[in-house]
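K.L.:
dropping a prediction and its sequence here:
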Amino acid sequence: MTHKNNHTITILDESIAPGETKTINMEIAKLHTMTKLKIPIIVSRSKINGPVVLFSAGLHGDEINGTEIVRQLITKKVNQPKKGTIICIPIINIFGFVNQSREFPDGRDLNRVFPGSKNGSLASRFAYYLMKEIIPNVDYCVDFHSGGASRFNAAQIRIAPSNPELRALADIFQAPFTLFSKNIPNSFRNSCDKAGVKMLLFEGGKSQDINSSITVEGVEGAKRLLQHLGMLSDKLIASQRVTPTIPIEKSAWIRAKYSGLFHNHTEAGKLVEKGEELALITDPFGKVEHSVKAPHRGYIINSNHASIVYQGDAIYHISL
């Protein structure tokens, strides 16, 4: 198989030769205070030819659990490949990270403006340079995300349906769950797919939060993938999960039928039975209690951690 690791890799006019490790700072724009914002891109290459793998996080600036996973891949030297090249971008949306916000300062969701435009909005320009400078070098990508707002995702890999190659890679990653979901137009995943990059999208935890169990799932899954590709250092061991990943082809949201205080006692990842009580929704004054029950047997793959919910809010994501 021909990999993109051959010869010298060039990113933003900086060359990284085989056997070299280099941090390249991407500077596309400044804050309104004229402060420079640098996006570190850590590139580590073996002298031996092999695949190029990208580990990225922080596409949404408030999803910091993914950033922690990529940080640990660097500190534990998982990113030092036995062959090939590993590129780590712990924070793509550095603007959102600074502001603890999901979006860019222009209010746009970076994950909805790909492949971007050189002369477009601020978010669009970042998407453009990511696709122009990084992705042409990449064979495989794992992009780490978390649940939005207060919604906590069980550790899962998301892939497009009817893609046997991605399904095999998801089985190797061995997250607790593998969800089949169509690529969203103008998303990073969709653009990578069109560019021929094999992407696994990891979801786990919730925004503005670091969860140690989710972090372990992300780090160990990355190690399993690298081991499969022959890239994991001989000094490291990839643990194997006792149970295989659980495939979920269809799922649905359970929504709050009432507004009130939300007393959630069902964590993401649990298998629940039909009619099982998942939570209580109460008024603040001690007069009303509404039971939330599972509509059918299934796995809870997302659980809302909010203390207050409104009628219609998504409170659980359950497999069908």
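P.N.:
Received it, and whenever you're ready, just let me know what you need.
K.L.:
please count neighbours and contacts with C-alpha atoms only from this point.
P.N.:
OK.
K.L.:
and the helices in the stretch 101-250 of the chain?
P.N.:
In the stretch 101-250 of the chain, the helices defined using DSSP state H, counting those that start in this stretch lie at 122-129, 164-173, 188-194, 212-228.
K.L.:
pick the most buried one from those.
P.N.:
Burial of these is given as mean neighbour count (mean count of other C-alpha atoms under 10 Å); helix 122-129 ranks first at a mean of 23.
K.L.:
which residues touch it?
P.N.:
With contacts defined as C-alpha atoms under 8 Å, 6 or more residues apart in numbering, helix 122-129 is touched by 28-29, 104, 106, 108-110, 113-119.
K.L.:
okay, now the one to match up with it:
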Amino acid sequence: MITAKNNTLHILGVTILPGESKEISLDLAKLHTTSTVDVPIIVERSKIPGPTILFTAGIHGDEVNGVEIVRQLIASGINKPKCGTIICIPVINIFGFINLKREFPDGRDLNRVFPGSVNGSLASRVAHKLVHEIIPHVDLIIDYHTGSAGRFNAPQLRFVKDNKELNELSKVFGAPFVLYSKNLNKSFRNTCHKLGKPMLLFEGGKSFHIDETITASGIKGAKRILQHFGMLKSNFTVAKPTKESIYINESTWKRAKYSGMFKPSVKIGIKVNKRDVLGTITDPFGKFNHFVKANNVGYIINVNEAPIVYQGDALFHISTKLKR
């Protein structure tokens, strides 16, 4: 349950009083050149009591669209709350962001090492600091992600189906789609769940790409959540969603039957019927042309935009069962 409070905040040895704004550095490690690497954490507090909401992005270093969403929250001043506290971490995996890689320099996926260890790998140590230094202070986390490996996600929220609180908050956020999914072992989301910290995980767009529609969806959702808790200042306005979210109970991947050059022919987010043509796979020599067809009626919530695919590659993520 999210409640209003206005106590003195102590994060990473820094004290932030009600009404104060501070940028804190999460000291991760040093590079092999002895240069320090810090993760900036932007904390904005109102003098009026209220919840503490954390906005995060960049757990994977190649997911720049999430970083852009949190950046815009800060640049536009949306993160300055009318009441309560807003904490923003635009880039958690600063190593991957610098090196244009999904993983940490040790090759580990940060989102598979939570809750981490103080004596573990570099990624594990970062996860441990985040879990023990930041998460205890927050009431709600909104974590921004994108699709990987050239796969473009429709703007969507992900959480476990039977969580009443997150279902209610998802209606407030107003993403076009909600995909019910299990909490993966050792993920940031699963760890927050075990700690009793609700998280809305937003997926949208693809790696190494910034899309205006995805960015707008993520920002509007954040503003609606802040407005819901009375935290959005009056100089910001946000419209209600034009359509109700589509809640997806089950989904499936349409995979490539052949290897070749791939071109999708349907737009993300649309509803397709069984046997509709979704795209084509061809060879470079003009001798082969295969039509990729839908196996069922459903919504396209992910499209592979890679120009070259191999047999078995995931091409389209399609809903198979909607919430009634």
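P.N.:
Right, received. Where do you want to start? Being a predicted model, the structure only gives us computed values, none of them experimental.
K.L.:
quick revisit: which of the contacts of helix 122-129 of structure 1 count as buried?
P.N.:
104, 109-110, 113-117 (16 or more other C-alpha atoms under 10 Å).
K.L.:
contacts only, for residue 117 of structure 1.
P.N.:
Residues in contact with residue 117 of structure 1, defined by C-alpha under 8 Å, 6+ apart, are 124-125, 127-128.
K.L.:
any idea how far the nearest residue to residue 233 of structure 2 once chain neighbours are set aside is from residue 234 of structure 2?
P.N.:
In this structure, residue 233 of structure 2 finds its nearest non-sequential neighbour in residue 82, 5.1 Å apart by C-alpha to C-alpha, 6 or more residues apart in numbering. Using C-alpha to C-alpha, to the nearest Å, one obtains 8 Å as the distance from residue 82 of structure 2 to residue 234 of structure 2.
K.L.:
tell me which of those two has more neighbours.
P.N.:
The residue with more neighbours, out of residue 82 of structure 2 and residue 234, is residue 82; 22 against 9, by other C-alpha atoms under 10 Å.
K.L.:
thought residue 228 was touching the more buried one, still the case?
P.N.:
No. Using C-alpha atoms under 8 Å, residue 82 of structure 2 makes no contact with residue 228, being 11.8 Å away.
K.L.:
so what's the gap between the helix or strand where residue 263 of structure 2 lies and the chain middle?
P.N.:
Residue 263 of structure 2 belongs to strand 260-264 when elements are defined using DSSP states H and E. Relative to its parent chain, strand 260-264 of structure 2 has a centroid offset of 27 Å by C-alpha atoms, centre = their mean, to the nearest Å.
K.L.:
superposed on structure 1, where does the helix or strand just after it end up, distance-wise?
P.N.:
Downstream of strand 260-264 of structure 2, the first helix or strand assigned by DSSP H and E is strand 271-272. Here strand 271-272 of structure 2, set against structure 1 after superposition, deviates by a mean of 0.9 Å using mean C-alpha distance after the TM-score superposition for structure 1.
K.L.:
and strand 271-272 of structure 2, what other elements does it pack with?
P.N.:
If you count contacts as 3 or more C-alpha pairs under 8 Å, 6 or more residues apart in numbering; DSSP states H and E, strand 271-272 of structure 2 packs onto strand 298-304.
K.L.:
report the mean deviation for the helix or strand that the strand it packs on is followed by after fitting onto structure 1.
P.N.:
As assigned by DSSP H and E, the chain's next helix or strand after strand 298-304 of structure 2 is strand 308-309. Compared with structure 1 after the fit, strand 308-309 of structure 2 shows a mean deviation of 0.3 Å (mean C-alpha distance after the TM-score superposition for structure 1).
K.L.:
equivalent range in structure 1 for strand 308-309 of structure 2?
P.N.:
Mapping strand 308-309 of structure 2 onto structure 1 (TM-score structural alignment) gives residues 308-309.
K.L.:
across to structure 2, which of the contacts of residue 117 of structure 1 hold up?
P.N.:
With the contact criterion set to both residues aligned by TM-score structural alignment, their matches' C-alpha atoms under 8 Å, those that also touch in structure 2 are 124-125, 127-128.
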